[in-house]
Every structure is written in structure tokens, then in C-alpha cells.
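1. Give the three-dimensional model of this entry:
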Amino acid sequence: MFEQKGYQKVEFNQKPDIFIINTCSVTENADKKCKKIVKEANKINPDGYVTIIGCYAQLKPQEIADIEGVDAVLGAAEKFQLINLLDGFVKEPSGNKAKVYNQNIEEAVEYHTSYSLNDRTRTFLKVQDGCDYPCAYCTIPLARGGSRSDTIANVLKAAREIAESGVKEIVLTGVNIGDFGLQNGKRENTFLDLVKALDEVEGIERFRISSIEPNLLTDEIIAFVASSKRFVPHFHIPLQSGSSKVLALMKRRYKRELYVDRVTKIKELMPNCCIGVDVIVGHPGETDEEFLETYNFLNELPISYLHVFTYSERENTTALAIKPVVPMNKRAERSKMLHILSDKKRRYFYEQHLENSFTVLFEEDVENGQMQGFTENYIRVTAKYDPILINETKKVKLSTINENMLVEVEEVEVYETH
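-> As a prediction, this is how the structure comes out:
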């Protein structure tokens, strides 16, 4: 949108005239980061126009407006009108409070197609936004509004545009991606309909599903991915707790038995599949015994890695009323234990696949004469830099795991240079 108006993108440290800062608000830390980045922007260009958008901007617009150096704050619906609202980007006189454009989150009902363009090999394509699940710890429904989706026709159009740009892998993203299909409050289709349609898109070699709720990951989706041409064997499935009691406190929509069922089904159909897991430690009401239940549950499951989140208090969430509150030192201790478990799980997953052949999509990042990429089942590999391999999928044999937890490979597939 900026480029269409004649603006040019520059790096943060190149003294931009306009800073657009997109915020998260999943943890308290995200709010602190916003303040820090505003300070940096003011230092780089004291005359630069600073606009804050994103979840924090929707949740706490007045708090952001009070941050010194902020010129405008735009909520979830308004950020898509950013250029129309602010075009010209005339900085307010010193001492004036920031302009705030922020309506009630119930007004954020439109869906806007978007995908990333900053990587030659992989693009993130958003297909869904918002969430109707009121989990006890989460502010996302308050920051992003109700669940709404793109149409399948629009998603296919975007996927074909991405294919034309030469990108080989698309990662499908959304706030609650498994709930895909809601348009104007009506269910028009399902996530399964979407993946079936995308599997026919020529020019994209891989589709990856970013994160999908266990209760929305159906047998049919798992079976389709297992037999598809382009969807890779990799799922990221939020668990949050391995204790059914804590899951109930969190207002999650399943019990641990369902999670076991999903993982078992995936591994039956795709033994090499990578399974990532989100876990929250230190949620109010989580006892030492329930944390150990989670730890042992994860330890026994054939999963591949963890994303560990330490619970942090968020305004207007029902978790604030749950007692007892877990002390911060216990939260940190539990987080450390799960991070160590994650490293062990990842190493074991990698070890299981050594001496076997997989395809790797090689990326442009080159460091110390080495290039990296991911196998279809999300094993991070490293190989000697070869410019011909960038943005190519090549068959390789996995060799050894190095000290950086990268798998070294032997080039298997022969290619010709011209």
C-alpha cells in the first residue's frame, strides 16, 4: 500500500521519515518491547513520524498515546486504513498527544488478504483472523475480534501470485486457522476444503500448516496431508497443559486424551512427521503435581519440539480470578525444565532420521561458508554454500548433528551447472 503511494521501504537504522511499529500483546514483555522500539526510533530520527499498530494498539491505545515520541495509534480495523488516515504524516508539535484511531473490537469484521514478501524461499500467507475461543489466559479475541476468513478463491489467487514470484514454500497462518471458513458470520466452507484446493496450485512445491488447535485437527485433515502432493508432514499443535484439570481451568476445548489421539493418528499415517507443541507453564491453579503431569505427558509423547510460554497476567482475562497464583520463581523453574526437554526431544527426533534421505529447500542465509534449509519434516540442515542451490529443493542424505543442533548433509541429487 505504501509503495502504491510512492513511498519507499528502508531499514530501521537508515533514518526513516516514517516508522510503523506492529505490536504483539501476548505477554507483558511485548508491551515493554514496544516502548523500547519507540525510544530507538526517536533516537535514530527525532523528526520521524511514529505510528503504532497491532494487538497492543487495540488493547491499550491511550497507554501507547502517552509514550513520548508516538504520533499515532491505530486499532485492529483502522490499521488497514493507515495511509488514508495519516497520508502526509505531518508530525504533531512537541507536547501534543498522539492521534488515536481505535474503535470497539466488535467493529473489526472485515477480512484483509495478506502475505509476506521478504523471503525468496518461503512466504507466510494469512488465511484467517480473529478467534471465538475465550481461553482464560488469552487477550487475542479482545485484540483481534471474532473469527473470520478469506474466501478460498482469494487464497488461491494469492497462492498463484506467490508462485509467480518464485517462492517455493507457503506457510498458512491465522489466529485460529482450523476455524477457517467463516465469512460474514456464516460458515461457507472448512479448512479441509481449503487444503484440498491449495494442493492443486501449480508452482508451489510445499505448503506448511503453521498452528492448528487439536480439536479442529480432524482425521480427514491428517489423512489428506498424509496423501497430498504438496502439504508437508509437519504439524504444530498447541497443547498448553498435559493436565486435564489445568486444561479445564484454561477453558481449552479438549482433554489430554484427545491430544494423544491426534498425535497417535499422525504418527500412524506419517511416521516421519514433525510435531511441534505449545505449552504454558505457571498458569494460575497449576500445582507442582500438575506441572509434573504435563512434563511426563510430553516426555512420553512422540513429539519433536516445544514452544514454551511462561504465563503472564493479562488485563480483562478470566485467569486473573483463578487461585493460587504460581510464584514467578516457580514459573521460571518450570520453563527451564521444559526448554531442556524440548532440546532432548528435538535431538532425538533428528537422530531418528540420520542416514535417511529427505528433500531440503535451501535458503539464502549464508554464514561462514554454510547455507541452511529445512527438510519437508522440519529438520534444520546445513550444507556447504553453493549459489545454485538457493531456493531449490534437493534430495540429501542426513549425516550428523553438529554442536549448533543443525544436521549436516551429504548432497545426493546430482545437478548440472550451465
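2. C-alpha from now on. contacts and neighbour counts both.
-> Fine.
3. what about the helices in this structure?
-> Per DSSP state H, the chain carries helices over the ranges 28-44, 55-59, 61-65, 82-86, 140-144, 152-164, 191-198, 219-227, 244-249, 256-269, 288-300, 328-352.
4. one more to put side by side:
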Amino acid sequence: MRTVFTVSLGCPKNLVDTELMLGLLVEAGYAPCEEADQADLLLVNTCGFIQSAVEEGIEEILTLTEVKGQYPEKKLAVVGCMVQRYGADLAKEFPEVDLFIGTEGTQEIVSRLQELTQTKKSRLHLAPPTFLQDSTWPRKLSSPAHRAYMKVTEGCSNRCSYCLIPSLRGDLRSRLLDDLVIEARMLAENGVQELTLVAQDLTAYGLDLGPGAPRLVALLRALLAACDIPWFRLLYLYPTRVNAELLEFMAANPRIVPYLDIPLQHVSDSVLKGMNRPYGRRQIETLLAKIRSILPQAAIRTTFMVGFPGETEADVRQLAEFMQEQKLAHVGIFGYSNEEGCAAYTLAGQCSEEEKSERRQRLMELQSGISLAGNEAMVGKVEEVLVEGWSRETDLLLEGRTR
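-> This is a model prediction of the structure:
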């Protein structure tokens, strides 16, 4: 039996793509293996969103080309966002790689591998992204057996000035509600206890399906009725579409865990305008007040970007002030990455890497204290958890995830 070693880089949406390819390969007679040197096929699903992700992908390719150098009979396939972005350059730089596929065509992984025996066939496959998976495609889950991701949409039709996702993944494409229900039932039958719905913008679900099409709350209602999975988690929510209907539905249905991942990106009105985010600080504060009123137990996670072109020290102080006031449960701070092809690439007022690093460090230290205080407030409380397994620190403790 042939074997395959997979590496999935980047976001949970990418992981679902990897699981789809793995399912197709298993159907074609491959068996997953955990060691690269024992595999007949080496498969890397890359991220190409920002430069640091590209560098990670390059390092992984280099590692696996070394393995292939020792075992030339192995096949090496590189797929995903980085190939969609840099495919022709990668094909020139890495002659050792047998197959490159962008974000359109991963569903053809088996036939593309079979074509490698035909010397006239191209080893680089790029096309505009249009594919949308459905429940008929096989998936080989790689997450722990008790939890899984389900991709609800593909692509994104927001046009944030710093983001390449629409060019790499295409415009928003929503799956049909009935098909998502079928997949959720299958995952429930396989023992999944926590199902995370993932999309670049989960709140945009159904916008592309026309007037009267079901939206996110209708989808959640159907999923709750269709299967007995105890916990559903939502990733990611766009700030302007987190409305009272969604919050009230979550409050009335505790199987939707009160965890809101809402990437705010900044709070300065001028920075947000440059990012092409259609809201300002006042709207953010109104949203957070609404969440705490309707869903007071909610844990709110967000990300902020520092060093966006034109960001001033006053903007950073405003962000720090906001963080101190709001005391959000989980905050990630990232430095702006100036990516060619984005609308922000040519903006004036680019910040230096030193400025980005210093601002990020300053805000991370602030959030560290906020998070510590929040954790200390949990001491003595009893929480329902989903047990993950033995602790990574000691076999005398179990680790679990709260709601």
C-alpha cells in the first residue's frame, strides 16, 4: 500500500482542504503515515497570506526536498495559497517538486498525481478559484476525534486593503444549508463533540445565494435540530454583521458556545478607513456593549494590527486605551505585512519593522496583564470542559477546553 505524509500550514480552512485531499488519497489506496521518510508521497498545503507564512512554506519545502534527495523515488506535491500566489516562481526555484497545484484543483489531487507518469503533462496547475466542496467529497479528519472543523463558505467578498484572500481564494461562495446539515450529521455519527464552523467571514454566509436565502442564524437553527453535537463554535465574525438576532439566538441556545472571535483590526477611525473597514471606534464600542448586554458570559477574542501605513503614536495610544477600557478575554497583536497586490501596498507612511515590533511588544505586554487578571478571576470557579487528553506538562493532569 502506498503511503502519504501531509503538512498543513496556515488556518483551519486550509486544514479542511488538507483533510479533503487526504480523503481522496485514502480512497485511491494511500495510507497516512507520520514520518516523511516512510512515505511514498509528501504533500504540503501552504499558506500565502503574508510574507511570514510564505517563509514558513519555503522552509517546509526545503525540508521535504532534503528527504526526497535521500529517496528520489518519492513524489513531492506542494499545493494551496502560496502556489496560487507564486506558482511560476516556485516551479523554477524547486525543480525537485513533482507537482504544484493552486487553490483551484486540490480536488483533483489524485488525477494530477496519475498524470505525472505522462512526461508531457504540466507539473504546475493554476486557475481562478471556483471550487466549493460539498458533503459528497470524502474527508479524512486529522483533528482529535472529538472535534472537527466544517467549512461553511469559501473565498471572501470583503475588500480589506491589506488582504490577499479574495485574489487567492476568490469571492464569497456559500455552501447550501441542506448540504451542511448532511455533513454535520456525518461528523456527529463519527463522535464529534465540538464542531467549529469556519469561514473567512462567517457572518456573510448566504449573501451570495440571493434574496431570501438562509443566513447564519437559519443555518445554526438547522444544525441544532439536525444533530446532537453538544458544542458549536463560530469562526470568524465580521464586526458590522454581528447583530442582535445572532446574539439573542446564542443566548437562547447554549449549545452555541458563547465565544465570539471578531477581528477588529484597529480602533482608530483613520486607520480603519485606510484598511477599508466600514466602521469606527464608536461602532465597535456599541457592538461590545450590545454583546455584554445580550450575552454577558461571552468570551470575546479579537486581533489588532499595528504598523499599518499612516498609523501614528496617537493611534497606538488610542488602541492601548481601548484595550485597557474593554479588557477583552483574548487579543492577538500582529504587525502589518506590506504585501504586493494589496491596495495598501503603495500607501504612503509605511512604518519601519522596528516601529511595528516595538508597538506590538508594548500592546502585548499590556494584554498580558489583562489576561492574567482575567485568569485569576476564574480561580475557584467550576466550568464545564471538553477533555482534550493528558496534560503536555504532566501525566497527573488532564487538559480541557472551556466553552
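5. Make TSV out of the helices of the first structure and add mean neighbour count and distance to residue 410 of the first structure.
-> Output for the helices of the first structure, formatted as TSV (neighbours: other CA atoms under 10 Å; distance: least, CA to CA, whole Å):
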stretch	mean neighbour count	distance to residue 410 of the first structure
helix 28-44	16	41
helix 55-59	27	44
helix 61-65	19	51
helix 82-86	14	49
helix 140-144	23	44
helix 152-164	17	28
helix 191-198	18	32
helix 219-227	16	26
helix 244-249	18	44
helix 256-269	16	27
helix 288-300	16	31
helix 328-352	16	15
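6. Pipe those helices into CSV and attach distance to residue 382 of the first structure per row.
-> Putting those into CSV (distance: least, CA to CA, whole Å) gives the following:
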stretch, distance to residue 382 of the first structure
helix 28-44, 32
helix 55-59, 36
helix 61-65, 42
helix 82-86, 41
helix 140-144, 36
helix 152-164, 25
helix 191-198, 29
helix 219-227, 26
helix 244-249, 38
helix 256-269, 26
helix 288-300, 28
helix 328-352, 13
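7. Determine which of those helices approaches residue 119 of the first structure most closely.
-> Across those, residue 119 of the first structure has its closest neighbour in helix 152-164 (11.0 Å, CA to CA).
8. about what we covered before: which one, of the helices of the first structure, ends up nearest to residue 134 of the first structure?
-> helix 140-144 (6.9 Å).
9. about what we covered before: closest to residue 4 of the first structure out of the helices of the first structure?
-> So among these, helix 82-86 is nearest, using CA to CA, at 10.4 Å.
10. which residues touch that closest one?
-> With CA atoms under 8 Å, 6 or more residues apart in numbering as the test, helix 82-86 of the first structure has contacts from 1-2, 74.
11. Now restrict these to buried residues only.
-> residue 74 (16 or more other CA atoms under 10 Å).
12. Out of the contacts of helix 82-86 of the first structure, which is nearest to residue 154 of the first structure?
-> Among the contacts of helix 82-86 of the first structure, residue 1 lies closest to residue 154 of the first structure (CA to CA), at 17.8 Å.
13. how near is the closest one to residue 316 of the first structure?
-> Counting by CA to CA, to the nearest Å, the gap from residue 1 of the first structure to residue 316 of the first structure is 34 Å.
14. cool, residue 186 of the first structure as well?
-> 28 Å.
15. same question, residue 10 of the first structure
-> Look at residue 10 of the first structure and residue 316 of the first structure: by CA to CA, they are 37 Å apart.
16. do the same with residue 275 of the first structure
-> From residue 275 of the first structure to residue 316 of the first structure the distance is 32 Å (CA to CA).
17. Which one's more surrounded, those two?
-> Neighbours per residue, other CA atoms under 10 Å: of residue 275 of the first structure and residue 316, the larger number sits with residue 275, 22 against 13.
18. Show me what that one lines up with in the second structure.
-> For residue 275 of the first structure, the aligned residue in the second structure is residue 300 (criterion: TM-score structural alignment).
19. Can you tell me, leaving aside adjacent residues, what's nearest to its match?
-> Nearest residue to residue 300 of the second structure in three dimensions, chain neighbours excluded: residue 260, at 4.9 Å (CA to CA, 6 or more residues apart in numbering).
20. List the residues that contact the aligned residue in the first structure for the one you found.
-> Residue pairing (TM-score structural alignment): residue 260 of the second structure is matched to residue 235 of the first structure. Going by CA under 8 Å, 6+ apart, residue 235 of the first structure touches 208-212, 273-276.
21. Could you do residue 51 of the second structure as well?
-> Contacts of residue 51 of the second structure by CA under 8 Å, 6+ apart are 337, 339.
22. residue in the first structure matching it?
-> Match for residue 51 of the second structure (TM-score structural alignment): residue 28.
23. Then residue 85 of the second structure?
-> Using TM-score structural alignment, the partner of residue 85 of the second structure in the first structure is residue 59.
24. aligned partner of residue 357 of the second structure in the first structure?
-> Under the alignment defined by TM-score structural alignment, residue 357 of the second structure corresponds to residue 332 in the first structure.
25. Skipping its backbone neighbours, what lies nearest that match in space?
-> Nearest non-adjacent residue to residue 332 of the first structure, counting by CA to CA, 6+ apart: residue 310, 7.3 Å away.
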